[in-house]
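S.K.: My questions concern the predicted model and sequence given below.
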Amino acid sequence: MTSIPSRAVSLVARIERWPIAGSFTISRGTKTEAVVVVAEVSQDGVTGRGECVPYPRYGETPEAALSAIQAMQAPLASGIDRNALQAAMPAGAARNALDCALADLEAKRAGARIWQLLGRPAPEPRTTAYTISLGPAEAMAEATAKAAHRALLKIKLGGEGDAARIAAVRKAAPASELMVDANEAWTEDNLAANLKACADAGVTLIEQPLPAGKDEALARIERPVMVCADESVHDRASLEALRGRYDAVNIKLDKTGGLTEALAMADAAGALGFEIMIGCMVATSLSMAPAMLIAQAARFVDLDGPLLLARDRDHGLRYAGSLVYPPDAALWG
């Protein structure tokens, strides 16, 4: 029997806008929609999809990410795979979309789930954090009270007045586990006081209190609460410099440049003794689905992006209270 050769991979990419339910505020500003870039790679009548969120903090824009993805049409047609993609594109949002799309295509062509092909255990439901946007203490307490039934809350902080914010939030959610995310808004001058306020409120984890590149004070101060790197960590190459300053690392696929590097980074971070957090940007379930593989080894899971949207895409992840379930094949992987 003569085999039919596979056709070349084709690529389609586009920018999509998904309204946020209300607004979402962190120390760097407020937004009312999630702007994502979707890559679709097709071969032999099968299509794999990936989604990314270009982040201005790292100089990324949706238009630039779209162009970077489209520029990979010829290499894809020539047969570049996920492993070769790691060297062909820099880490970042654009590579993430393509990496996850290729993984999805690989699974769908094999008629298997991606974790089977990667030799990983099947993902199980995990408890995800739910994010409370930054605002005045009273407003944050009111929003927290509505979410106080959730097991894990992530509280956005912003610098001045954070001690009052976290105290008000704790009062509004006495039974929830709390994480806080300062998004680089603290300084060396208020670091100790804010750490104490978080410790007094029983906070479990503090994410990126100081600006990346200006976080040396974390190595010189007693840390009464676990401190997690976010903007200070991107991929495996950035892990070694964090030792002594951070206790945990936040892995985001838009930073690592996709699932391929994220899985390797999670393994490396665990070997170095870091606790693992899997995080996300505000995006649809297509962004969250690959991250569910990292969530299996993570102490902290923050994959609530779709819960913050006015609506999610078809076949989105299933959320039951604070539990998020692995993706169906119709969504990804």
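M.R.: In hand now; what should we look at?
S.K.: drop to CA atoms for contacts and neighbour counts, all remaining ones
M.R.: Fine.
S.K.: Now find how far off-centre the helix or strand containing residue 69 is within its chain.
M.R.: With elements taken from DSSP states H and E, the one containing residue 69 is helix 62-70. For helix 62-70, the separation from the chain centroid amounts to 20 Å (computed by CA atoms, centre = their mean, to the nearest Å).
S.K.: Output the contacting helices and strands for the helix or strand that it is followed by.
M.R.: As assigned by DSSP H and E, the chain's next helix or strand after helix 62-70 is helix 73-77. Contact partners of helix 73-77 among helices and strands, from 3 or more CA pairs under 8 Å, 6 or more residues apart in numbering; DSSP states H and E: strand 10-26.
S.K.: Could I get the buried residue list for the strand it packs on?
M.R.: Neighbour-count burial for strand 10-26, counted by 16 or more other CA atoms under 10 Å, picks out 11, 13, 14, 15, 18, 19, 20, 24, 25, 26.
S.K.: ok, second structure coming up, stack it against the first:
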Amino acid sequence: MSLSVTYRRDAMRMREPFRISGYLLHAMPATVVTVGDGTHFGRGEAAGVYYLNDDPPHMEREIERVRDALEAGVDRQGLQSLLPPGGARNALDCALWELESLKKATPVWRLAGVPESKPQVTTFTLPADDPAEILRRLEAFTSATSIKLKLEGDLAADTERVRAVRRARPDVWLSVDANQGFGAKDLEPLAAMLVDQDVALLEQPVRRGSEQLLDGWDAPLPVAADESILDLKELREQYRRFDIVNIKLDKCGGLTEALAMAAEARRLGLGVMVGNMAGSVLAAAPGFVLAQLCDVVDLDGPYFLAEPGADRGIFNAGKVMIPADFWGWGNPSSA
């Protein structure tokens, strides 16, 4: 079976600049891939991994490098060895999932063997800005029951950020994401402050490649890996240093490997989280399939896009739900 492969680039501009440790993001450009058999067409969207220079130009070069094999009719399993983990494989893998879903009139969640999709509580993310700006943005999340706050690696400033959010919203489940911002000397005081402020989860405190700083640290709250664990191989190498793994499809290269990572994380005794690299509903949809297996869901990316109506109404009362009529990512057999 021959396949057609096309792609386009989408600017994915954000409604407001978003600050994290080391970056001020105005957009998260993406490559949107369509794979078709002449009758049915599946889609996949990927932003890549910005801190690895895996951006749309790189993803598109990767697609062109293997175009002949793709168009000859590669399946999802063949794709795993054709391309390495990253955005290009993610977009193609997700497009192949949706293509199969549409051909069989069977939702992706059923093909993947996960529970039927149900609304999931999702975190909504606040930037590493000054407390006044954080509180201004927090006003938009009155219905949220789960909040993630970005930190920048300055313990004093980050303490003020956390305290401001906790004072304003003593009711929410609160996590923080350091985005690799801290060193060894800060771990103990950081954790003590977070425990004092009833923070439930610390994500990626140290730089990728410096995970040995966590060896022997008896953290008083769960610690999640994001940048430190990109794919299944790194999960097996690094899992002992973390309590939870944040699985992002752009990092691991698609839903196929993400499902394998979730199963392996459970086997290894880790909690499972699904995240996103911003993106539209099309990027969030395969993550939502994975979310049915997760302890923590962070799929707020579409909320932050500048285009009016970009989130397609998938957020309600602090939860996320992909609509039943969203092609293969909903439930085409019942829509």
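M.R.: Everything's here; your move. It should be emphasised that the depicted structure is a prediction, and the values quoted were computed from it without experimental measurement.
S.K.: Please identify which of the buried residues of strand 10-26 of structure 1 is nearest to residue 326 of structure 1.
M.R.: residue 18 (21.7 Å; CA to CA).
S.K.: Structure 1: helices as residue ranges?
M.R.: Ranges of helices within structure 1 are 62-70, 73-77, 82-88, 93-110, 114-117, 137-146, 162-172, 188-200, 253-256, 259-271, 285-295, based on DSSP state H.
S.K.: could I get these as JSON lines with mean neighbour count and distance to residue 155 of structure 1?
M.R.: What follows is the helices of structure 1, written out as JSON lines (neighbours: other CA atoms under 10 Å; distance: least, CA to CA, whole Å):
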{"stretch": "helix 62-70", "mean neighbour count": "19", "distance to residue 155 of structure 1": "27"}
{"stretch": "helix 73-77", "mean neighbour count": "16", "distance to residue 155 of structure 1": "41"}
{"stretch": "helix 82-88", "mean neighbour count": "15", "distance to residue 155 of structure 1": "34"}
{"stretch": "helix 93-110", "mean neighbour count": "26", "distance to residue 155 of structure 1": "24"}
{"stretch": "helix 114-117", "mean neighbour count": "16", "distance to residue 155 of structure 1": "32"}
{"stretch": "helix 137-146", "mean neighbour count": "18", "distance to residue 155 of structure 1": "9"}
{"stretch": "helix 162-172", "mean neighbour count": "21", "distance to residue 155 of structure 1": "8"}
{"stretch": "helix 188-200", "mean neighbour count": "17", "distance to residue 155 of structure 1": "11"}
{"stretch": "helix 253-256", "mean neighbour count": "28", "distance to residue 155 of structure 1": "21"}
{"stretch": "helix 259-271", "mean neighbour count": "19", "distance to residue 155 of structure 1": "24"}
{"stretch": "helix 285-295", "mean neighbour count": "26", "distance to residue 155 of structure 1": "20"}
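S.K.: Could you check those helices and tell me which one is nearest residue 233 of structure 1?
M.R.: Closest among those, once you apply CA to CA, is helix 253-256, at 8.3 Å.
S.K.: does residue 8 of structure 2 really touch residue 32, like I thought?
M.R.: Yes. Residue 8 of structure 2 is within contact range of residue 32, at 5.4 Å (criterion: CA atoms under 8 Å).
S.K.: any chance of the buried residues of strand 10-26 of structure 1 in a markdown table, with distance to residue 254 of structure 1 too?
M.R.: Formatted as a markdown table, the buried residues of strand 10-26 of structure 1 follow (distance: CA to CA, whole Å):
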| residue | distance to residue 254 of structure 1 |
| --- | --- |
| 11 | 19 |
| 13 | 16 |
| 14 | 17 |
| 15 | 15 |
| 18 | 17 |
| 19 | 20 |
| 20 | 19 |
| 24 | 19 |
| 25 | 19 |
| 26 | 18 |
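S.K.: Spit out the contact partners of the counterpart of residue 249 of structure 1 in structure 2.
M.R.: By TM-score structural alignment, residue 249 of structure 1 lines up with residue 245 in structure 2. Residues in contact with residue 245 of structure 2 (CA atoms under 8 Å, 6 or more residues apart in numbering) are 224, 225, 226, 229, 235, 239, 265, 270, 271, 272, 273.
S.K.: What about these, which one has the most neighbours?
M.R.: residue 225 (28 neighbours; other CA atoms under 10 Å).
S.K.: Who are the contact partners of that residue?
M.R.: Applying CA under 8 Å, 6+ apart, the residues near residue 225 of structure 2 are 203, 204, 242, 243, 244, 245, 246.
S.K.: To what extent is the fifth one buried, counted in neighbours?
M.R.: To tie it back to what came earlier, the one meant is residue 244 of structure 2. Taking other CA under 10 Å as the criterion, the count of residues near residue 244 of structure 2 is 24.
S.K.: Go ahead and confirm it touches residue 272.
M.R.: Yes. At 5.6 Å, residue 244 of structure 2 counts as touching residue 272 under the criterion of CA under 8 Å.
S.K.: on that earlier part again, compare the helices of structure 1 and give me the one nearest residue 327 of structure 1.
M.R.: Proximity to residue 327 of structure 1 (CA to CA) singles out helix 285-295 among the helices of structure 1, at 5.6 Å.
S.K.: Specify, as a residue range, where that closest one falls in structure 2.
M.R.: With TM-score structural alignment as the criterion, helix 285-295 of structure 1 aligns to 281-291.
S.K.: mean per-residue distance, that stretch to structure 1?
M.R.: Its aligned residues in structure 1 lie a mean 0.7 Å from stretch 281-291 of structure 2 after superposition (mean CA distance after the TM-score superposition for structure 1).
S.K.: who touches that stretch?
M.R.: So stretch 281-291 of structure 2 is in contact with 43-46, 94, 108-109, 114, 117, 120, 248-249, 255, 258-259, 273-276, 297, 299, 301-302, 310-312, 314, 321-322, 329, going by CA under 8 Å, 6+ apart.
S.K.: PyMOL command for the buried members of these?
M.R.: Buried residues within these, by 16+ other CA under 10 Å, are selected in PyMOL with:
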select buried, resi 43+44+45+46+94+108+109+117+120+248+249+255+258+259+273+274+275+276+297+299+301+302+310+311+314+321+322+329
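S.K.: now, which of the contacts of stretch 281-291 of structure 2 lie within strands?
M.R.: Counted as lying in strands by DSSP state E, out of the contacts of stretch 281-291 of structure 2, are 43, 44, 45, 46, 120, 273, 274, 297.
S.K.: can you put these in a markdown table and add distance to residue 102 of structure 2?
M.R.: Shown next, in a markdown table, are these (distance: CA to CA, whole Å):
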| residue | distance to residue 102 of structure 2 |
| --- | --- |
| 43 | 11 |
| 44 | 14 |
| 45 | 17 |
| 46 | 20 |
| 120 | 24 |
| 273 | 27 |
| 274 | 24 |
| 297 | 26 |
